[in-house]
Structures are given as structure tokens and as C-alpha cells.
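Asks: I'll drop the sequence and a predicted model, then ask my questions.
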Amino acid sequence: MTQRTVYVNGDYVAEQDAKVSVFDRGFLLADGVYEVSSVLDGKLIDFPGHMQRLKRSAGALEMALPWDEAALLTIHRELIRRNALEEGMVYLQLTRGSAGDRDFDYPGADTTPTLVLFTQAKALVYSRSGSKGIRVATQPDWRWARRDIKTVQLLYPAMAKMAAKAAGADDSWLVESGLVTEGASNNAWMLTQEGVLVTRELSHSILPGITRAVVLKIAESLSLRVEERAFSVVEAQSAKECFVTSASSFVTPVIAIDDVKIGDGYPGEVSRQLREAYIVESRRRVI
């Protein structure tokens, strides 16, 4: 198996040689943020949007980000080159670093942040889930209240995904006060029987998805009526279509929620149309 090259604090190293301090706050306190940029044909999708969100997440946590977008782009491109990545993702993780011991207080301004990046090869365009759709199971949304910050504290989403798989589903949708917030690692959408495309409005309750924003623009260009609002599980189960969006899955149809078929139980026409349009648009704007 070919070993990946990863980036750790200024160095490109073999993955087995990558190390950070045991006192790193990302490890001890989940004091970090991350981004995932997709790669098609060896080039990056929606990179400026991901870097803008990274800057927003770091700012919300008062975390230093001493690399500008150009420097981060150079690192991304070099990792793609070194790993000969044609299709997949580049993960970036930024933590507050290590002050040499464990403490709840933020370390001083002279503490150097930790920056780690690695690649992951994955079929994006011709994925099975993209063509066949996925089944989701609902789980209570027990995450913290600032879900709009893309932090590395992903234990509960992992638990929700495992609970969904135990129930025979592929992924989970998280529910709070009877309303769908989002998927465990994606934004949730539905198409009503009247042909209205619905996704939850931006707030502290959901992550402002970069793919979500692009799909909203594509929907507008296709003259689809869109409403940004919360919806219930029952409403979604009676919808004409449902799907999720994320950088790592593009537009993926949802064919069942808690074993209730959506529509005829197959990917719907609008979901397929939006997925195809997203791939075309992404290839047009890669860098």
C-alpha cells in the first residue's frame, strides 16, 4: 500500500512519521476547527468558500490563523501533487496548538497553532450512493449549540452515524424539537409534493454548507422555487424527494427515512438534475 504524504506544521512527511504534541489542545480539548475541500481531476472545488468558512470558524473561537488563503492553496496543491490525487478530498485541521501542559484557559498569543493537512482518495462523481441514494435514520440532535462553527468535536455525529447503521440505514438525520436540523455530516433537503425545494435556514443550529450555498444558486438558475425553513420528519417522509449536500458527497438522494420510502423509493428527477448540474458547475470553477 502506498503511503501518503501529509503536511504537519510546515513539513511534508510520510503519514507514519506525522506527529503532534500529546498536549495539543485539539487532542485534549477538541479545541480546533477543520475544512474539507473536494478534488476533481486533480483540482480543488469551491476552495475560496472553504477558506472563508475556515477563517470564520477560527474567528468565532478567537483562534489564530497565521496563513493566508494563498499560502493554504499552495499547501493543498502540493499535497495533491505529492499524492497524485485525482479525485477525493483534502482535510485541513487547525488547532490552538500546545502550551506544553493541559489547561482549560487559552494559552498565550505566542503559542503556535497546529496545522495538519492530509488527502483521502474517494470516488465522488460515480459513487454508489450518488446514483442509488441512501437510507437515513433519525437521531436526537444532542450536539452543542454552535453547530455553525466547523469544529473537530465530532464524537456525537460519529455516534449518530453508528446508531443509524445499527438500524440498517446508511446515515443519520438529526432532529431537535421535532424538526430536522441537518445530517450528521451534511445539510438536509426535501422537495415538497408541490415542487418547492426546502432546506433549513442558516443559524447557529446548522453548518453553513459550502455545497449547500452552490446548490441554492443552481436551484435558482433552474427556476426552482426555494424556501429556507425548518421542516419536520413527517413532512420529509411525505415529500416528493429528499437529498443531502456536502463537499464529500455532492448532492446525494435520500430514498428512505426511518424505513419510510420517499416517493417511489428511488432517486428523484430533481435530485439527479441538481447532482449533475453541481458536478458540471464544479468542474467549471475548479482551481
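Replies: Received the coordinates, thanks.
Asks: going forward, measure contacts between C-alpha atoms and count neighbours the same way
Replies: OK.
Asks: ok but Gln139 is inside a strand, no?
Replies: Yes: according to DSSP: H, G, I helix; E, B strand; the rest coil, Gln139 belongs to a strand.
Asks: was I right to think it contacts Ser172?
Replies: Yes: between Gln139 and Ser172 there is a contact under CA atoms under 8 Å: 6.5 Å.
Asks: tell me, what's touching these two both at once?
Replies: In terms of CA atoms under 8 Å, 6 or more residues apart in numbering, Gln139 and Ser172 are both contacted by the residues Ala160, Ala163, Ala164.
Asks: out of those, which is most surrounded?
Replies: Ranked by neighbour count (other CA atoms under 10 Å), those have Ala160 at the top, with 23 neighbours.
Asks: so that residue: helix, strand or coil?
Replies: Strictly by three-state DSSP, Ala160 counts as helix.
Asks: list the contacts for it?
Replies: Gln139, Ser172, Leu174, Ala184.
Asks: about what we covered before: who's more crowded, Gln139 and Ser172?
Replies: Neighbour count, other CA under 10 Å: between Gln139 and Ser172, Ser172 has more, with 30 against 22.
Asks: hang on, the more buried one is in a strand, isn't it?
Replies: Yes: applying three-state DSSP, one finds Ser172 inside a strand.
Asks: try it against this one:
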Amino acid sequence: MRTVYVNGEYLPENEATISIFDRGFLMADGVYEVTSVLDGKLIDFDGHAVRLERSMSELDMRSPITKEDLLEVHRELVRVNEINEGLIYLQITRGSDGDRDFVFPDPETTAPTIVLFTQNKPGLADSPAAKKGAKIISIEDIRWGRRDIKTVQLLYPSMGKMMAKKAGCDDAWLVEDGFVTEGTSNNAYIVKGNKIITRQLSNDILHGITRAAVLRFAREAQMEVEERSFTIDEAKEADEAFTTSASGFVMPVVEIDGVALGEGVPGTIALRLREIYLDEMRKAAI
């Protein structure tokens, strides 16, 4: 049985509770982060901590914990749950002042709710899915306009993954005004003529922590990167494609809407970036 963290306490998972009036439950009024663990160490913790603070700031939420204490909670959960490869899920909500109301509770008198738990994922780095590559469908992007804030409003992304599953595929890319925004839980990329193309940062997409690292490594490896919007039709004609996320790292894409990319196998640039990312992030893990 896992040990989890709830509002300052380490508890067995079956003893962990929050209020039914918590705004995360009633209003999806919360933010989250997922940090990967490789070799028992945290991958890009600082990046996730900085984005967490930004998400809370954008929603006028106050943090219930310092960055230093948050790091110690992460490390303790890795230790007690004996995680070598896996994930740590962190969620902070606005909490509750005891009843349901659309108006925010007073932040001076209402403590946020903080929850963390681990997921053991042996073989996370050596993923069979990455060797096979993902098949993608495209769906309309009808989410709210502040996708740069990592909120717990994940119903439509979940529906998108279910649409992909029903179509015999692995995931979906979201399309707005003819252009790909991102995947259901990842950033999206295509490769054409050895150029990596991915949508520029804005409120339209999540500012991915893995995205930032991968683009930095790509440029350091003298790969050409262009940050701009691209269409699904352009993606179908690409030489290869991939996604990035904290849990999937760099995931090759081999098919979009039934159209095979290149030879229909993971592309060389995606595989090379995955290799570089895992190598560099393991060196920097804490």
C-alpha cells in the first residue's frame, strides 16, 4: 500500500481524505504537476516547481508549501514507496471554507489543499511504446482559452484519449482554426527536411517543461528548430513527428489520421532526441 501526502501528513492511501466541499472536487479549481522519477531521482524538479508557482499565481492561489519543503516531500515519497522508475503526482486546490460557492473563499482564512502520491512505473524509460511509435487522430480543440495554466480541468483531454482508443489509436492531437495546438497531455511536433517544427508558446498551449528541455537539447545538437503553428495536413506530409511530456519523454508518432509518416516507424530525429533527453536529464536528476 502506498504512502501518500495530504496537507502536511504522510498517510496510507486508504486513510487519505479531503473535504467534499473542496473546490478541486466541486469546481476543478486546482492545479497539478507530474514529475518523473528515474533511478530513484527527480527529473527537472525545478522546472515543475517554477511552473506550479506560475499556475497558482495566474489563478490568484497561494502556495501552501515552500519549494524546499516540496522537494523534501517528493524525496520522502520516493524513499518510502521505493520508487526507482515512476511518477509523482502533485495537486494543489484552493481548498474550502465549508460550503459550495462560486465566489473564491478568502485566501487569508482558507488553506489550500495539497496532495501528492506516487505511481510505480518500471520500464518507464525503456518504453515499448516509444519503440513502436504512437498512432494519432485529430479532434477539435474545444477547451477553455488558458491552456498555459496547468489546471485539473482534464475532462475533454480524457474524452480525446477515449476517442483515440475507440479508433484503435494511442492519442489525439487537438486542432483549432485549422492548426494543431497540442496533444491531449503533451506538446506536438513535426519534422520536415530535418527541421523540427512546434507551435510557439502562448495561452493556447501548455508551456511544457519537457518541451523546453528537448528544444534546448535539439539546438545544442545543432538541430534546426522553428516555433510556429502547423496544420494537420502539413503534419500528414511530414517526414516524422513526435510528442513530449513529463511521463512520455519524447514519444515518436508514426501515423496521423490513418496516414503513415515516413516509413511508418519511429523517426531518427525523435529517437535521437529521446536518447539525448534521457541521458542529459539523468545526469541532472536530483
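Replies: That came through, no problem. Bear in mind that the values here come from a model prediction, so they are computed numbers and not experimental data.
Asks: can you give me the helices in the stretch 1-150 of the first structure?
Replies: Ranges of helices within the stretch 1-150 of the first structure are 25-29, 47-60, 69-82, 128-132, based on DSSP state H, counting those that start in this stretch.
Asks: Arg229 of the first structure: which of these is closest?
Replies: Between Arg229 of the first structure and those, the shortest gap by CA to CA is with helix 47-60, which sits at 21.6 Å.
Asks: now that closest one: which residue numbers in the second structure?
Replies: Aligned by TM-score structural alignment, helix 47-60 of the first structure falls on residues 45-58 of the second structure.
Asks: and the gap between the corresponding residue of the second structure for Thr111 of the first structure and Ile65 of the second structure?
Replies: Counting by TM-score structural alignment, Thr111 of the first structure corresponds to Thr110 in the second structure. For Thr110 of the second structure, the distance to Ile65 of the second structure equals 14 Å [CA to CA, to the nearest Å].
Asks: Ile276 of the second structure contacts Arg219, doesn't it?
Replies: No: counting by CA under 8 Å, Ile276 of the second structure does not reach Arg219; the two are 11.7 Å apart.
Asks: these two - which one has more neighbours?
Replies: Set Ile276 of the second structure next to Arg219 and count neighbours by other CA under 10 Å: Ile276 wins out with 17 against 12.
Asks: in contact with the more buried one, which residues?
Replies: Contacts of Ile276 of the second structure (CA under 8 Å, 6+ apart): Phe217.
Asks: longest helix in the first structure, please.
Replies: When the first structure is parsed with DSSP state H, its longest helix is helix 269-284.
Asks: buried stuff in that one?
Replies: Across helix 269-284 of the first structure, burial judged by 16 or more other CA atoms under 10 Å covers Val270, Ser271, Arg272, Leu274, Arg275, Ala277, Tyr278, Ile279, Ser282, Arg283.
Asks: swap in stretch 146-164 of the first structure?
Replies: Within stretch 146-164 of the first structure, judged by 16+ other CA under 10 Å, the buried ones are 147-153, 157, 160-164.
Asks: now stretch 83-98 of the second structure
Replies: If you call a residue buried by 16+ other CA under 10 Å, then stretch 83-98 of the second structure has these buried ones: 83-88, 90-97.
Asks: same check, this time on stretch 10-17 of the first structure
Replies: Neighbour-count burial for stretch 10-17 of the first structure [16+ other CA under 10 Å]: Tyr12.
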